[in-house]
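Novice: need a 3D model of the sequence below.
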Amino acid sequence: MEVRRTTVRDMRRSNRSVILTCIYREGPLSRQELTVRTSLSAASVSNLVAELIAEGVVEEAGSVESEGGRPRVLLRVAQEFRYVAGAEVGETRVRVELFDLAMNVLARADHPISSPTPAEVVKHVLEGLSSVVAASGVRTERILGLGVAVSGVVEDNAVVDAQTLGWDAVPLAAMLAEGTEIPVHVDNGANMLGQAEMWFGAGRGATDAVVALVGSGVGSALVAGGSSYRGARSSAGEWGHMTIEYGGRRCRCGALGCLEAYVGAEGVLDRYRLAGGSADGDEEAAFVEVLEAASSGVEPAATVVSDTIGYLAAGFANLVNLVNPERIVLGGWAGLLLGEQYLDELRAEVGKHALRRPYEQVSIVLCELGRDAVALGAATLPVVRLLRDGGAVR
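Specialist: Sure thing, here's the model as predicted:
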């Protein structure tokens, strides 16, 4: 086997990547702070920062007083150096957003969908991309890439298998690439929520965490040792399809007893209707209606919601026992609605099912970035490429 030797150019690019990633994830930072955090020499930091500033990737962002010396100049990634787009493919809606590198939203487009077929999804993602580009006035060549978050297992950042949607080896990235010159990246929606929360939200500072997405369906992102854990073929984190009841309710994936069949919004509403309840409107409006009835003690809503918290707690307890996270972050639109009302009860119920010591070591919190964090997370996919390449634009 041929062994590739590391060249001086490789080392320089790697060091640029380390510096740029540190500035982006932890900045604004001074050159002195970069020297400490990256373990590079002061001369290397100074030279590479000078390159990044000259190329427009990094800019100065004010200064702070230092002890007994001159003020230290702070550095940040130049937010208008390039732009990134992110798309969330839901079961009833496609949302596309355009961001600068500070992840400020510049434009947004929403397209309702009645049937999330691959062709329909591609059509609406491309339409949304055209809309946000036109609304923002940003030139296409200045957009680093489009990140797309979807349900299911995504292999090689391109091919999607989503049993609940009936997708089998769909080459989504290639289908989208046929309609745009902007580079396309595809990943799982729960992983993108996790990346957003770990970078900018409730997961910051944690090295071992689970970010749980509860919406129509259920998924999770696993973080171990500060890095995303994907498993052998990128399917790790399908927590919604953990068996919670042997021989139980049939899940949308076809299996019996999956957690998703009990705590996903679709499953909750189905259990409510089977218990004799009636909820009108779209899925989210009906879910809110059930929660409001439950908070007033109205049956069968009160029992269904109480059981839902119990099932969700059991699912969290399994995570606590299995992966020993320091933090569990609950997100997704249905997860946030449940957590806003029942977080204390949920924490207490987890304690009834989890091993005592790992439970004492975990904190259970809500996502901080709101319901639209999936599109934000998707937009970080081209940012990851920029950081990895040390600011080089392909």
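Novice: please count neighbours and contacts with C-alpha atoms only from this point.
Specialist: Will do.
Novice: find the centremost residue of the chain, please.
Specialist: Nearest to the mean C-alpha position of the chain, by C-alpha atoms, centre = their mean, lies Leu193 at 1.7 Å.
Novice: structure for this one too, so we can compare:
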Amino acid sequence: MRERNGRTVHDLRRESRTAVLQRLYFDGPMSRFSLGPVTGLSSGSVSNVVAELVAEGLVEEAGSVDSAGGRPRTLLRVRQDSACMIGVDVGETRIRIELFDLGLTELARVEKPLTAGGPRREDRYDVNVVIGHVRDGIEEVIRTAGVDPGQLLGVGVGVPGIVARTPEDGAVVHGQTISWDAVPLERLLRESVPLPQSVPYFIDNGAKTLGQAEMWFGAGRGAGNAVVVLFGSGVGACVVSDDLRSGRAIEWGHLKVQVRGRRCRCGAQGCLEAYAGAEALLERWREAGGCPVAGADEESALTAILAAAYPPDPGARADATALAVLEETAEYLGAGFADLINLFQPERILVGGWAGLQLGARFLESVRAHATANALAYPSSLVRIELGTLGPDAVTVGAAILPLADFFAQGGRRTPEKAEENSPAWKASLRERAAQ
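Specialist: Down below sits the predicted model:
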């Protein structure tokens, strides 16, 4: 049966289950009585939905609370052990694979360094190397935690680059900075990873997975919309709202800040990433006469430049070269933030990623000042620029949220129900004519 607004009874039932599950997940434990006002459902609908979810093992009782003059009210919560998810972060120096239960408790973790292919970025990101690490990591976390693969809601994967989708291959990754040209990542994973065919893959840009994590559980909570910025070797961003399914990754790092400027690792000139990414920042320090530690990885080298510019010993003198490079970087970032403010007018800009958290702790105030100076006054007056709160591993958490968000959207069903097809009479008539 189809309602006047085009939604079927099936749609309404799924939406009711989604509303109850989400409220119990984010605000529970809650009683049936409390669920009514926050979901907009009648008491009868709440009781029916809760009965279904309890019977399916998704919701359980969690004690009781006194009511105003009546019987105690039973509290309900989502069962943490009723399902699990895998989050994968295809990062810049390593691949991290984590297995979570429904409450996002980490059950197992594996890290695979991206160094075996050689020092060049293209070699480190060799598709066969990445697929092998993800396959081995998934097998290892499942074995370590001793979970049944059939319990998986899905595998979420955060990757660098643009993710498109085709009917034949599913998610296809266009990662220009890592020399991935239309890599059919979803198909390759399905062919390589020994998981049941019913387990879905959710592959998206790493900045988007970070954005989803911060909006659900971190510094974005309570905001209607935000831009979440991911700083690592390069930079990326995600425009996200409280409706996570409408969030989108943007290639902010390849916004032009200098005509005929520095060569970016994407091949173009003058990109923001060529000035503000950790890789470019360290290169600019070397060019200016700085002395990075020989053989140090990027994270250690970034720690070194920060220590040189802002010495921990109050009596020590700051390295003028390091300080000048970092101050110039803050100016570039402020200009880039101003573009985000003018384009999207977000309530918040949140800074995350391993480099973003290191840099932001030192010069976020300077970045704010440059952003305010370069942005339009009205949207600039409304935005808050803050550090993310979920730490450098938030991309993996966000990747695990991808199957969880889909699970909620499907009303807590692993396999979407087939909706009844009630076609208008004219469709049936025309099909009959075409068949004659």
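Novice: once they're superposed, tell me the TM-score.
Specialist: The TM-score (TM-score structural alignment, normalised by the length of the first structure) is 0.94; 388 aligned residues with a C-alpha RMSD of 1.9 Å.
Novice: returning to that earlier point: what sits closest to the residue nearest to the centre of the first structure if chain neighbours are left out?
Specialist: The shortest distance from Leu193 of the first structure to any non-neighbouring residue, by C-alpha to C-alpha, 6 or more residues apart in numbering, is to Val374 (4.6 Å).
Novice: how many residues are close by the alignment partner in the second structure of that neighbour?
Specialist: Matched to the second structure by TM-score structural alignment, Val374 of the first structure sits across from Val395. Neighbourhood size, Val395 of the second structure [other C-alpha atoms under 10 Å]: 33.
Novice: if we can go back for a sec, contacting residues around the residue nearest to Leu193 of the first structure?
Specialist: When contacts are counted by C-alpha atoms under 8 Å, 6 or more residues apart in numbering, Val374 of the first structure touches Ala87, Glu88, Ala149, Gly189, Ala190, Met192, Leu193, Ala196.
Novice: which stretches of the stretch 51-200 of the first structure form strands?
Specialist: Using DSSP state E, counting those that start in this stretch, the strands of the stretch 51-200 of the first structure run over 58-64, 72-77, 83-89, 93-100, 105-112, 143-150, 153-155, 159-162, 167-170, 184-188.
Novice: ok, now which ones touch the residue in the first structure that Gly234 of the second structure lines up against?
Specialist: The alignment partner of Gly234 of the second structure in the first structure, by TM-score structural alignment, is Gly217. Contacts for Gly217 of the first structure (C-alpha under 8 Å, 6+ apart) come out as Gly240, Glu260, Gly264, Ala265, Glu266.
Novice: got a list of what the nearest residue to Ser246 of the second structure once chain neighbours are set aside touches?
Specialist: Nearest residue to Ser246 of the second structure, sequence neighbours excluded (C-alpha to C-alpha, 6+ apart): Val240, at 6.9 Å. By C-alpha under 8 Å, 6+ apart, the contact list for Val240 of the second structure reads Lys208, Gly211, Gln212, Met215, Asn225, Ala226, Val227, Val228, Ser246, Gly247, Arg248.
Novice: format those residues as CSV; extra columns: neighbour count and distance to Thr303 of the second structure.
Specialist: Putting the contacts of Val240 of the second structure into CSV (neighbours: other C-alpha atoms under 10 Å; distance: C-alpha to C-alpha, whole Å) gives the following:
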residue, neighbour count, distance to Thr303 of the second structure
Lys208, 30, 26
Gly211, 34, 25
Gln212, 33, 27
Met215, 27, 28
Asn225, 22, 32
Ala226, 29, 28
Val227, 31, 26
Val228, 34, 23
Ser246, 9, 36
Gly247, 19, 32
Arg248, 19, 31
